[in-house]
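Trainee: Predicted coordinates and the sequence they were generated for:
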Amino acid sequence: MNGFLSLARHSLTKLLAGNVSAQAIQFLTLVVIARLYEPDQVGAFGLATALAAAVFPWAALRLESAVPLSESPQQCRAIVATSLTAILLVSVATGIAVDVLRRSGLLGESATSKTGIAVAFLVISAASIALLNQTAVLDERYGLLSLRPVVQQGVTAVVQIGSGLVWPLWGWLVGGQVAGRLSAALVMHRATRKYLSLPTFNILKDTFRSFRRFPLVFTPSTIINALGQQLPILIAATLISAREMGGLSVAWQISLAPVALIAAAVSANFSGVLARKRRESTFGIRRMYLRVSGALFVVAVLVMALMVFFAPKLLILVLGESWRVAADYLPVLALVTGACLVANSVTTIFTICDGAFEFLVSNIARVLLILLSALPLIVSTRSDYTVVSVLFSALALGYLIAWALGLLVATRTDSRGEAKFH
């Protein structure tokens, strides 16, 4: 573990610095947006981002996770080319599917005629950035990874705020996100362009044979995983008003800030060191998993305390009394924020340490928990606060199950490594 700390300290500092700056920009942007846009506009944007977030994690068929494991530039190019093709096809199909759901009345009153195309653009931009991030992880370009979120959030802020001053419609919120991600992709292009050329057919075939478990095994479980993470807010969108959905969207964005700030940086280092340990056939993975999780748990407790006792009052002070609905939801979301912070930081252990079955079990359990919790809400009279409390508590329990299964994978991997060593 000492090796992990010494190896990761410098890169983790860079990533945290970039994420802190980006989250500061995002929070300030959210404050201004709340002043410029009505809650129902924010609710429509929140629905579109939730739908996109249910799709983009698997839009590349999980091949982006294979990038750090590629053994040659040619193999990496094949992975990137296949991933980009999949992202384009999945994005178009998603936009069409969302429009069909909207026309059938299954997305609630927050959905509009532009929701489908907005989701398509959000998916293709988010999935492409995730792919480019993995190429930077492969080359250990942590300085570039720290710069990317700052550029992305900066451009997003300019577009969203500037448009809101002139014409405050939710479509500009989507446009700002897409513009920010495009700018980030341009920043990363110089360092990652060596992986963007087309490979030969034989290399494509050999690469798919080597990494076929990612699209064939991990993609189905990732679909369930992404759906499980977004299912609470998607179900809530069908049960609460557009204004309440706007408040929940703002509260959810604030709740996710610690996850984006800490979990993303820790995960990038954790996956890089974990992949190196696997390539070198070393063990000690369980100990590393527990040490990293223990440190994250301390941080999570502090974050939850702030969300319960301090954040609601601060939100009303900053955003005004009209956003009290968002402040009321923050304590409800504290538990899921803490669980997500810990579990998401170490979830790459499933892909790197051959934990496909455990990953699938954790995702199915999460979806089932949320669906079972939603049944009484659908068939009975309930308050909006009750809807959100029940759905997101089920999500938090799902994250805890995922962490426990990750520990099981780490223990098994160490046992196999020790058996080979002896």
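Mentor: Alright, I've got the coordinates. Residues are numbered from 1 along each chain as shown.

Trainee: okay, CA-based contacts and neighbour counts for the rest of this
Mentor: OK.

Trainee: How about residue 32, nearest residue that isn't a chain neighbour?
Mentor: Excluding the flanking residues, the one nearest residue 32 by CA to CA, 6 or more residues apart in numbering is residue 161, at 7.0 Å.

Trainee: Could you tell me how many residues sit around the one you found?
Mentor: Residue 161 sits with 22 neighbouring residues when counted by other CA atoms under 10 Å.

Trainee: How far does stretch 12-21 sit from its chain's centre?
Mentor: Computed by CA atoms, centre = their mean, to the nearest Å, the chain-centroid distance of stretch 12-21 equals 17 Å.

Trainee: got it, and stretch 236-245?
Mentor: Distance of stretch 236-245 from its chain centroid, counting by CA atoms, centre = their mean, is 22 Å.

Trainee: Structure two is appended below for comparative analysis:
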Amino acid sequence: MGINNIEKYSFSYSLAKHIVDFWHNKVFYREVTLLNTQNIPDEGPLIFTPNHQNALMDALAMLCTVDRRLVFMARSDIFKKPVIASILYFMRILPIYRIRDGYESLKKNEEIFQKTIDVLTDKNCALVILPEGNHSGIRRLRPLKKGFARIAFQTEEANNFSLDIKIIPVGIYYDDYEAFRSRLIINFGKPISVNKYYDQYREAPAIAINLLKNELSEHIKSLIINIETEKYYDLINTLRRLYEERLAERLQISGQKKKSLPAQQLIVNGLQKVVDTEPGKIDLLDQKVHQYLKNLKEIKLNGVYRIEKTSLGKILSLFCLLVLFFPVYLYGVVNNFIPFSLSIWAKKKIKDPQFKSSFLYVVSLVAFPLLQTLQTVLVAFFVDHWYWVAAYFVSVPLSGAF
């Protein structure tokens, strides 16, 4: 697959995607939850615009959950080497050339622009543009770039505004950026019609682009954890984790899948109002939380802990479950120790925190199946019956889930 047919069906790409989807949705993440999928139109040209906090994992979050052939756009400097460029085209990624890449390079954008028209006019495809431009591991939406709006308007203009392109705001939430077997939530916002700004674009394109950019920004903010304050960022980030479960229980938000995000949004938005209206209160709260974290550090506890009263019956039930499933857990630890340790070791070699989970994903995708297969081959040398070997092969990944 090359740039000329990047939007077309490819058997090899489809096969690879099934493997990537399975590992992402069933193995790497403990739980992947999609919210408000009814906001995704069944027909028409679409541009998905998610927030960008976690490097490659943001693109994978879209790729593994949206039921269209997705084509992504990325900065052009990563396409310089022909071999790398071929791989990126196979992964359905198009380059975006910027002024900093040189004026001669900007001429190449005409070819890319024509290709985005091919993508958007194919009913089976959609475009994905990360409008923040680069990733950052903070729970806040940063200022959006204008690229997505320019592409949308120019594509409409080239087709006499007949396409009715829809911009789909997307909020991606990770309960832990780096951890293996963490939880992921993808929240789809209501579509924004580019044609809504037709009149403004005809009169003043720059104004229309800014209006669309600002509307998208507000939409994405409503879909994510958006801690706007710089000064009290750490305070609010701590409290959202500390009280999310308690607030969800009070509001009777049922289900682990759905309660985390709305509860945290309420906490963040409520504290942000206190920051804006009662600075004295927020300063006092900041001091108390700082002391709380200092106390945790003194007793060598990292993270956020909430102590609750628990009934004796619940303690006994948990103890019985622990005893019952401990052999399975131990079996899983022993048989998955090598690929798991290798993945964690590889992750520690990456300096950029937001690339750690991306690297962990790739290494685990290769290491676990490969090493588990080699272990099964080794077991086959010592076991006479094929069905015991088959049982071992199946049990190793299943026990690893514990």
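Mentor: Okay, I see it. Model, not experiment: these values are computed from the prediction.

Trainee: Now the TM-score, please.
Mentor: For this chain pair, the superposition-based TM-score is 0.25 by TM-score structural alignment, normalised by the length of structure 2; 177 aligned residues with a CA RMSD of 7.5 Å.

Trainee: re the thing from before, and after the helix or strand in which the residue nearest to residue 32 of structure 1 is found, which helix or strand comes next?
Mentor: Using DSSP states H and E, residue 161 of structure 1 maps to helix 142-166. As assigned by DSSP H and E, the chain's next helix or strand after helix 142-166 of structure 1 is helix 170-192.

Trainee: Can you point out the buried residues in that next one?
Mentor: Buried residues in helix 170-192 of structure 1, counted by 16 or more other CA atoms under 10 Å: 170-185, 187-188, 192.

Trainee: helices or strands next to it in the packing?
Mentor: helix 39-53, helix 115-138, helix 142-166 (3 or more CA pairs under 8 Å, 6 or more residues apart in numbering; DSSP states H and E).

Trainee: Go ahead and name everything in contact with that helix.
Mentor: For helix 170-192 of structure 1, contacts defined as CA atoms under 8 Å, 6 or more residues apart in numbering pick out 37, 41-42, 44-45, 114, 118, 121-122, 125-126, 128-129, 132, 135-136, 144, 148-149, 151-160, 163-164.

Trainee: Please pick the buried ones from the residues you listed.
Mentor: Among these, those classed as buried by 16+ other CA under 10 Å are 37, 41-42, 44-45, 114, 118, 121-122, 125-126, 128-129, 132, 135-136, 144, 148-149, 151-157, 159-160, 163-164.

Trainee: what's the distance between residue 51 of structure 1 and residue 119 of structure 1?
Mentor: According to CA to CA, to the nearest Å, residue 51 of structure 1 stands 7 Å off from residue 119 of structure 1.

Trainee: ignore the last one, residue 294 of structure 1
Mentor: Taking CA to CA, one finds residue 294 of structure 1 at 37 Å from residue 119 of structure 1.

Trainee: In the one helix or strand residue 114 of structure 2 maps to, which residues are buried?
Mentor: Using DSSP H and E, residue 114 of structure 2 maps to helix 109-120. The neighbour-count check on helix 109-120 of structure 2 (16+ other CA under 10 Å) flags 112-113, 115-120 as buried.

Trainee: same check, this time on stretch 389-402 of structure 2
Mentor: Neighbour-count burial for stretch 389-402 of structure 2 flags 389, 392-393, 396-397, 399-401 (criterion: 16+ other CA under 10 Å).

Trainee: one step back: and residue 294 and residue 119 of structure 1? which has more neighbours close in?
Mentor: The residue with more neighbours, out of residue 294 of structure 1 and residue 119, is residue 119; 29 against 13, by other CA under 10 Å.

Trainee: burial count for residue 262 of structure 2?
Mentor: So residue 262 of structure 2, with other CA under 10 Å, has 17 neighbours.

Trainee: Can I take it that it is in a strand?
Mentor: No: looking at residue 262 of structure 2 with DSSP: H, G, I helix; E, B strand; the rest coil, it is helix, so not inside a strand.

Trainee: any idea how far it lies from residue 248 of structure 2?
Mentor: Counting by CA to CA, the separation of residue 262 of structure 2 from residue 248 of structure 2 is 8 Å.

Trainee: Please name whichever of the helices and strands packed on helix 170-192 of structure 1 is nearest to residue 417 of structure 1.
Mentor: Checking those against residue 417 of structure 1 by CA to CA gives helix 115-138 as the closest, at 23.6 Å.

Trainee: packing partners for that closest one?
Mentor: Counting contacts by 3+ CA pairs under 8 Å, 6+ apart, helix 115-138 of structure 1 packs against helix 39-53, helix 73-103, helix 142-166, helix 170-192, helix 264-279.

Trainee: Just the buried positions in the longest one, please.
Mentor: Same thing as helix 73-103 of structure 1. Residues of helix 73-103 of structure 1 classed as buried: 74-84, 86-88, 90-92, 94-95, 98-99, 102 (neighbour count, 16+ other CA under 10 Å).

Trainee: Please give me every residue in contact with residue 225 of structure 1.
Mentor: Contacts here follow CA under 8 Å, 6+ apart; on that basis residue 225 of structure 1 touches 360, 362-364, 366-367.

Trainee: Mind listing residues that contact stretch 352-372 of structure 1?
Mentor: Around stretch 352-372 of structure 1, the neighbours that count as contacts under CA under 8 Å, 6+ apart are 217-218, 220-222, 224-225, 227-228, 231-232, 271, 274-275, 278, 349-350, 391, 394-395, 397-399, 401-402, 405-406, 409-410, 413.
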